[in-house]
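Undergrad: Sequence and predicted model, in that order:
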Amino acid sequence: MSLMEAVHAADRGERAPLLMGIVNITPDSFSDGGRYLAPQAAIDHAQHLSAQGADVLDLGAESTRPGYEPVPAEEEWQRLAPAVVALKGAGVPLSIDTTKAFVAQKALAAGAELINDVWGFQADPDMAATVAAGGASAVVMHNRHEIDPQLDLWEDWRRFFDRSLSLADKAGVSSDKLVLDPGVGFGKTPEQNLWAVRSLGRLRQHYKLPVLLGLSRKSFFGHFLGRPTDERLPATLMANLYGQEQGAALWRVHDVQAHYDVLHIQRLLAGTVP
């Protein structure tokens, strides 16, 4: 079964959500910045996540945390290239977390299958065409430059995703290759982040597309619980399980083993594992 076939099976409730393991090849990511910047460290970590049960590996070489420092496209690709080359054909599909068409084109040519664009084709005018030309799939995430506590998030989702999907359609990206991400933690208040998780089902039904949930260790958990980054796993697990009930087809996570175990016990309790 291909990656997108598995995503659509999860969207239909025929299998558990796919686990997207996070590999940050950056010096400044909010959770593990610098830990996997060295090429071999990134490769070893990706292989570790794969062994723990990751269904897809999401490699990123530019942090998207608040206040991040932009990385030139050539440098971003130089960080990514050793891991993409080493992991190609290792049995786990590769996703590339980038907003740059240059990086996406290089990665797709090297064997990646999915582009995870946190600006939903709207940061780089060539991104949608690059995805189409590469025959790739894409995650289209909602984002905002500024937080507005008075924002009607549903209407903003509609405006943003309507534009992103129009760009995809004009470039020739088939809708069956697209996944939506509500953008939890990006340009939203803590309360809006909660609302976004609660409203996944509405988003999924409106656009008739699978949804990815990226909650892992996010700061809004710290806001409500007062927990530092490394103590947010229980909250992440609970919120992801809630998101599964709303129809989330993928979970983007740092802690693959814990999420794999939760899903395995869930299947055992439901009697769906022999």
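TA: Noted; the coordinates are in hand.
Undergrad: hey, let's count contacts and neighbours off CA atoms from now on
TA: Fine.
Undergrad: Secondary structure element holding the most centrally placed residue in the chain?
TA: The C-alpha lying nearest the average C-alpha coordinate of the chain belongs to R252 (CA atoms, centre = their mean; 5.0 Å). Assigned by DSSP states H and E, R252 belongs to strand 250-253.
Undergrad: Quick one: distance of that strand to the chain centre.
TA: 6 Å (CA atoms, centre = their mean, to the nearest Å).
Undergrad: list the helices and strands it packs on?
TA: strand 18-24, strand 212-213 (3 or more CA pairs under 8 Å, 6 or more residues apart in numbering; DSSP states H and E).
Undergrad: Included below, for side-by-side comparison, is a second structure:
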Amino acid sequence: MDLSIPKIMGIVNVTQDSFYDGGKIKTDRDLLQKAEKMLSEGADILDIGAYSSRPGAKDIALEEEQQTAAQAVVQIMKEFPEAVISIDTFRSEVAETCVQEGAAIINDISAGELDDDMFDLVIRLNIPYIMMHMRGNPRTMSQMTDYGDLVSDVIDYFNLKITQLRRKGVKDLIIDPGFGFAKTREQNFELMAKLELLWMLDVPMLSGVSRKSMIFKTLDCTPDEALNGTTALNMASLMKGASILRVHDVKEAKETVTLFEQLKKKD
């Protein structure tokens, strides 16, 4: 996949308690309609998640996540065989099962911190791997926001992991700075303001701010009303070097990329 033009990753939550769209996909028909809509609107990747990572989210048994995620991958690949699917999980067993069913990318919010076998799996499969910055886990991360220097700490975190995986031959790595994960609202904006500094790591970057609390709490609105704010920060992400936008709203994100590309032509 050529990332010289930014790509859109559509969020497909098959969980019941995600912060924005949890519980909206109840049947295979709901799933396929969601996938079809996103693909028709220009999604380059469909990111399937069966474990909510919102702050304070309840734990889900491995077997339940594995079964739910794998079933979603199977259904989408059967109906849309050309789709590129990433599996949003921090569990290596879930990731491996979904890759066997057709997923092409692993998207790990913990960057291997919550499963010691994840890096070994990525190395063995040599599969594209998205790793996010987070501290703790979804239930504890809100209490883990003390940093010496936020951006430097994030860069150091990724530098160690990139070096470790590169030495083992993994080529396709993408970083996600983890907006909303173990970061206060002020820290999220600090990170966004300095996002271009992460380019020193020399790997593509994903930005995931879609309808998050840094937007709706700042604008004093609800997640349902946070699309305009999402678009604003998506454009900021692109201008600071993001190669992938992870979003709930594909059409609007695709339009943002189109306008960004026009700006680049005039730069």
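TA: Here it is on my side, so go on. This one's a predicted model, so the numbers in the text were calculated from it and none came from an experiment.
Undergrad: picking that back up, have a look at how far, on average, the strand holding R252 of structure 1 is from structure 2.
TA: In this overlay with structure 2, the average offset of strand 250-253 of structure 1 from its partner residues is 0.2 Å by mean CA distance after the TM-score superposition for structure 1.
Undergrad: Which residues outside the next helix or strand after that strand are in contact with it?
TA: Elements were assigned by DSSP H and E; along the chain past strand 250-253 of structure 1, the next helix or strand is helix 256-270. Contacts to helix 256-270 of structure 1, defined as CA atoms under 8 Å, 6 or more residues apart in numbering, come from residues A16, L19, M20, G21, L49, Q52, G53, A54, L237, V273.
Undergrad: Taking strand 18-24 as reference, get the angle to helix 256-270 of structure 1.
TA: Relative orientation of helix 256-270 of structure 1 versus strand 18-24 (axes from the mean of the first three to the mean of the last three CA atoms, to 10 degrees): 170 degrees.
Undergrad: related to what we said a few turns ago, reformat the helices and strands packed on strand 250-253 of structure 1 as CSV; add distance to A196 of structure 1.
TA: Output for those, formatted as CSV (distance: least, CA to CA, whole Å):
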stretch, distance to A196 of structure 1
strand 18-24, 20
strand 212-213, 10
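Undergrad: which of those is buried the deepest?
TA: Among these, strand 212-213 has the highest mean neighbour count (mean count of other CA atoms under 10 Å), at a mean of 28.
Undergrad: Counting by contacts, list what that strand packs against.
TA: strand 178-181, strand 250-253.
Undergrad: Contacts for it next, please.
TA: Counting by CA under 8 Å, 6+ apart, 139, 179-182, 184, 240, 243, 248-252 sit against strand 212-213 of structure 1.
Undergrad: same deal with stretch 69-82 of structure 2?
TA: Contacts of stretch 69-82 of structure 2 (CA under 8 Å, 6+ apart): 14, 28, 31-32, 35, 48-50, 83, 85, 87, 94, 97-98, 101-103.
Undergrad: mind listing which of the residues you listed are in helices?
TA: D28, L31, L32, A35, V94, T97, C98 (DSSP state H).
Undergrad: Tell me the buried residues within the contacts of stretch 69-82 of structure 2.
TA: Burial by neighbour count, 16 or more other CA atoms under 10 Å: within those this picks out 14, 31-32, 35, 48-50, 83, 85, 87, 94, 97-98, 101-103.
Undergrad: The aligned residue in structure 1 for R185 of structure 2: neighbour count?
TA: The alignment partner of R185 of structure 2 in structure 1, by TM-score structural alignment, is P190. Neighbour count of P190 of structure 1, defined by other CA atoms under 10 Å: 19.
Undergrad: excluding its backbone neighbours, what's nearest P190 of structure 1?
TA: F220 (5.0 Å; CA to CA, 6 or more residues apart in numbering).
Undergrad: residues near that neighbour, how many?
TA: 21.
Undergrad: L151 of structure 1 now?
TA: Neighbours around L151 of structure 1, by other CA under 10 Å: 12.
Undergrad: so it sits in a helix?
TA: No - using DSSP: H, G, I helix; E, B strand; the rest coil, the assignment for L151 of structure 1 is coil, not a helix.
Undergrad: Distance of it relative to L114 of structure 1?
TA: The gap separating L151 of structure 1 from L114 of structure 1 is 31 Å, by CA to CA, to the nearest Å.
Undergrad: next one: T98 of structure 1
TA: 10 Å.
Undergrad: now W157 of structure 1
TA: From W157 of structure 1 to L114 of structure 1 the distance is 22 Å (CA to CA).
Undergrad: picking that back up, rebuild the helices and strands packed on strand 212-213 of structure 1 as TSV, extending it with distance to E69 of structure 1.
TA: Below are these laid out as TSV (distance: least, CA to CA, whole Å):
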stretch	distance to E69 of structure 1
strand 178-181	23
strand 250-253	22
